[in-house]
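1. Here is the input, now give the coordinates:
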Amino acid sequence: MPKIYNFGAGPAKLPEEVYEIIRNELTDYEGTGISLLETSHRSQTYMKLNTEVQEVVRRLLNVPANYKVLFLPAGGQGEFAAVPLNLMSRTGTADYVVTGAWSEKAAKEAKKYGKVNLVVPPTNRYTGVPDQSTWNLDPNASYVHICTNETIHGVEFNFIPDTKGVPLVADMSSNFMSRKVDVSKFGVIYGGAQKNIGTSGVALVIVREDLLNQAMPICPSILDWTQTAKNDSILNTPPMFAIYIMGRVLQWIERKGGLDAMAEAAEKKSSLIYNIIEGSNGFYYAPVAKNSRSRMNIPFRIGSSGGNETLEKEFLKGAEAMGLIQLKGHRSVGGIRASTYNAVTLEEVQKLAQYMKDFYAKHKDLI
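-> Just a heads-up that it's a prediction; the model follows:
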């Protein structure tokens, strides 16, 4: 079997060093003689870990003291409901900037709890972030919601919007911890861990303290940020193992040079693929505008915007034979997608890049 190069969009590749740590600690966590999987969430052992993971989040993102770091169940999609349930009570309305499938899902969920204003006109083609001068923001909104990186469509924000004092809420599920972020510019930052900072089962939420104590009466306790904060994210038995893995991944990021190092690597890896696309004379086609192209998720087609499905199937089959796996585009858009998260190494991306060059050289006359 060939060496595996995993370009999956999520659950995504974890760093090899983290796998080694998990293997070593799985049945004897930090000398306790038992696994964390069978450790009480009320024990000093777990409470110490709970604090350690919060602290590494604060260090990496330089989280201000007036923000809470929370761990919640149900992943990023659970927060699609938690956001309006915790924030929309102030005015009963919220602004959503829909730039791809995930922000579209978030807006749809929010409509269950209040009025949703779509800041940019609805579309079925997501190819970039519209210039903010075209946005229709509601000054009465309880918050403005964005998705900073759309995993399916490969659209990434390259700026922090000016929301004129209305709290900015950001779903960062797929570019969390890939670069430095000024947390003070946001009211809430959240994301599921399984794309770039861990495995499935937990959402990381960073919320400014003045936005607590506003949850709707119908908000389930398990999604209530205020109750979660008061109980230090141990309101019930939390997804302990997922939080543990997230902590080990974040500690790995810290050891590797922090977010500056992650950002530099992300730029190198994504540029390597985009440069091949741009230099292919139209053989490879990237649908996203250059100023909105994701550094984490790179969707592309072969032949044109619609894609040559025969060649794309051959590309994917050949890639898998070489151990380059999980490159198939999302079922809703088709094509090919390479995810180059923090744990994906430059050497692995170079392997994909060489395959793309070789495939182009062999098939360029067919387009």
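2. CA only for contacts and neighbour counts going forward, please
-> Fine.
3. longest helix anywhere in this structure?
-> Longest helix in the chain, counting residues (DSSP state H): helix 258-278.
4. Show me what that one is packed up against.
-> If you count contacts as 3 or more C-alpha pairs under 8 Å, 6 or more residues apart in numbering; DSSP states H and E, helix 258-278 packs onto strand 284-285, helix 346-363.
5. If you count neighbours, what's buried in it?
-> 258-263, 265-266, 269-270, 272-274, 276-277 (16 or more other C-alpha atoms under 10 Å).
6. So which of those is the closest to Asn297?
-> Nearest to Asn297 among those, counting by C-alpha to C-alpha, is Ser270 at 8.4 Å.
7. Please report how far the closest one lies from Asn24.
-> Using C-alpha to C-alpha, to the nearest Å, we find Ser270 at a distance of 33 Å from Asn24.
8. give the contact list for the residue nearest to Met262 when sequence neighbours are not counted.
-> Ranked by C-alpha to C-alpha, 6 or more residues apart in numbering and with sequence neighbours excluded, the top spatial neighbour of Met262 is Ser178, at 5.3 Å. By C-alpha atoms under 8 Å, 6 or more residues apart in numbering, the residues touching Ser178 are Asn196, Leu259, Met262, Ala263, Ala266, Tyr341, Asn342.
9. Just put those in a markdown table and tack on distance to Ile253.
-> Converted to a markdown table, those look like this (distance: C-alpha to C-alpha, whole Å):
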| residue | distance to Ile253 |
| --- | --- |
| Asn196 | 11 |
| Leu259 | 7 |
| Met262 | 7 |
| Ala263 | 11 |
| Ala266 | 13 |
| Tyr341 | 12 |
| Asn342 | 8 |
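10. run this one through as well so I can compare:
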Amino acid sequence: MTVPPKPESRPSNPNFSSGPCAKRPGWTLEALKGALVGRSHRSKPGKAKLQEVIDRSRALLNIPADYRIGIVPASDTGAVEMALWSLLGARGVDMVAWESFGKDWVTDVVKQLKLADARTFTAGYGKLPDLTQVDFKNDVVFTWNGTTSGVRVPDGEWIAADREGLTICDATSAAFAMDLPWDKLDVVTWSWQKVLGGEAAHGMLVLSPRAVARLESYKPAWPLPKIFRMTKDGKIVEGIFKGETINTPSMLAVEDALDGLRWAESVGGLKGLIERSESNLAAVADWVAAGTTAAFLAEVPATRSCTSICLKFADPKLAGQTPEVQAEVAKKVASLLEKEGVALDAGAYRDAPPGLRIWGGATVERSDIQALLPWIDWAYATVAAELVA
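-> Presented below is the predicted three-dimensional model:
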């Protein structure tokens, strides 16, 4: 394999991590100067800051007025766990998973909650399960976008409008980059560290009126720890959804979340955010189509994520190597990109097939994606010349 010359242009921002993700363009620590540090989050100004996060999120995402929005502990994971442990068990549940985090939720439901009437629909990396098999008489748990596989559901058409169960959607790398059909979703979760580039550790939890009705009419058979409890005496704890968080949030992180939300408004709101992410995906798609270095892990174009863009190497010679060699090549390519300072944290997820994962969320500039792609060509050719016969 001929090694091309080292590219001359470099990304202005080499941060392509899939979480925590790149900060918004132009971000500096000055963005946090208004943070309510040294004050109680339960003070009047503290609750006002938290309520502002909720209100701006509702407006940006077009969340219905009768849906409740809460800030919860432990990032998206905490939000999903709160939903699973608080809501499931009232009826059967269909678990839909095609990457590592979805499979984690399967483990929780099958091995921890031990729900005997749980059905599991899974697919390998790069594919979606057969969604037509899902029974919406049951509760349904799924990720909208598979962060570690780069595979998303193309739309909400597969979700029954007349569902009897609840739909519980982990949308952590989809919210603010993909159009979510709120009328078909009962529980939606995400974290600040993804599409808007906020700091980690805090999650967002959205509940439809149907989900609230379940909380108020159903008591799980298992005990719930304090940080999961959303009801008291059979009624929803409204304070959770008015800025009165269950545990102490970082007011620095809250200020950073507000900065990201204001920036999102400045670039055209949800429409602008989606356009930025889809433009990044299109740049990668053009490069893949024009070259021979890489292919998408997602096999069907309509399912390719515009945030967690997962790639595998397309070299037929590499495909004939052992899995160990394939993994070593991918590791060395990611290491070389990092050494050159053009892509940090761009290796594939540890459980995914060998390759690269490039974050293309709205805080990433298309020009940085375009500047990176020739470096991938160069890095792969350099490594392959050494390791691929």
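11. corresponding residue for the residue nearest to Met262 of structure 1 in structure 2?
-> Using TM-score structural alignment, the equivalent of Ser178 of structure 1 in structure 2 is Ala177.
12. follow-up on the earlier one: does the residue nearest to Met262 of structure 1 lie in a helix or a strand, and which?
-> Counting by DSSP states H and E, there is no helix or strand that carries Ser178 of structure 1.
13. how much space between it and Ser294 of structure 1?
-> To Ser294 of structure 1, Ser178 of structure 1 is 11 Å away according to C-alpha to C-alpha.
14. Repeat that for Arg337 of structure 1.
-> Here Arg337 of structure 1 is placed at a distance of 11 Å from Ser294 of structure 1 (C-alpha to C-alpha).
15. Looking at those two now, which is surrounded by more residues?
-> When Arg337 of structure 1 and Ser294 are compared on other C-alpha atoms under 10 Å, the one with more neighbours turns out to be Ser294, at 29 against 24.
16. Per the alignment, name the residue of structure 2 opposite the more buried one.
-> Under the alignment defined by TM-score structural alignment, Ser294 of structure 1 corresponds to Ser305 in structure 2.
17. and the nearest residue to its match once chain neighbours are set aside, what does it touch?
-> Leaving aside its sequence neighbours, Ser305 of structure 2 sits nearest to Gly150 (C-alpha to C-alpha, 6+ apart; 4.9 Å). Gly150 of structure 2 is in contact with Gly126, Leu297, Ala298, Arg304, Ser305, Thr307, Ser308, Ile309, Cys310, counting by C-alpha under 8 Å, 6+ apart.
18. surely Thr147 of structure 2 meets Ser308?
-> Yes - contact criterion C-alpha atoms under 8 Å: Thr147 of structure 2 and Ser308 qualify, at 5.4 Å.
19. Now the common contact residues for those two.
-> Taking C-alpha under 8 Å, 6+ apart as the contact rule, Thr147 of structure 2 and Ser308 both touch Ser18, Ser173.
20. More neighbours: these two, which one.
-> More crowded of Thr147 of structure 2 and Ser308, by other C-alpha under 10 Å: Ser308, with 31 against 27.
21. on that earlier part again, and the helices and strands packed on helix 258-278 of structure 1 as a markdown table, adding distance to Tyr19 of structure 1 and mean neighbour count?
-> Compiled in a markdown table, those are given as follows (distance: least, C-alpha to C-alpha, whole Å; neighbours: other C-alpha atoms under 10 Å):
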| stretch | distance to Tyr19 of structure 1 | mean neighbour count |
| --- | --- | --- |
| strand 284-285 | 34 | 22 |
| helix 346-363 | 17 | 16 |
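22. and of the ones you listed, who's closest to Gln227 of structure 1?
-> With respect to Gln227 of structure 1, and counting by C-alpha to C-alpha, the nearest of those is helix 346-363 at 41.9 Å.
23. quick revisit: please pull up the equivalent of the residue nearest to Ser305 of structure 2 in structure 1.
-> Aligned by TM-score structural alignment, Gly150 of structure 2 pairs with Gly154 of structure 1.
24. Structure 1: which residue goes with Leu337 of structure 2?
-> Under the alignment (TM-score structural alignment), Leu337 of structure 2 maps onto Ala319 of structure 1.
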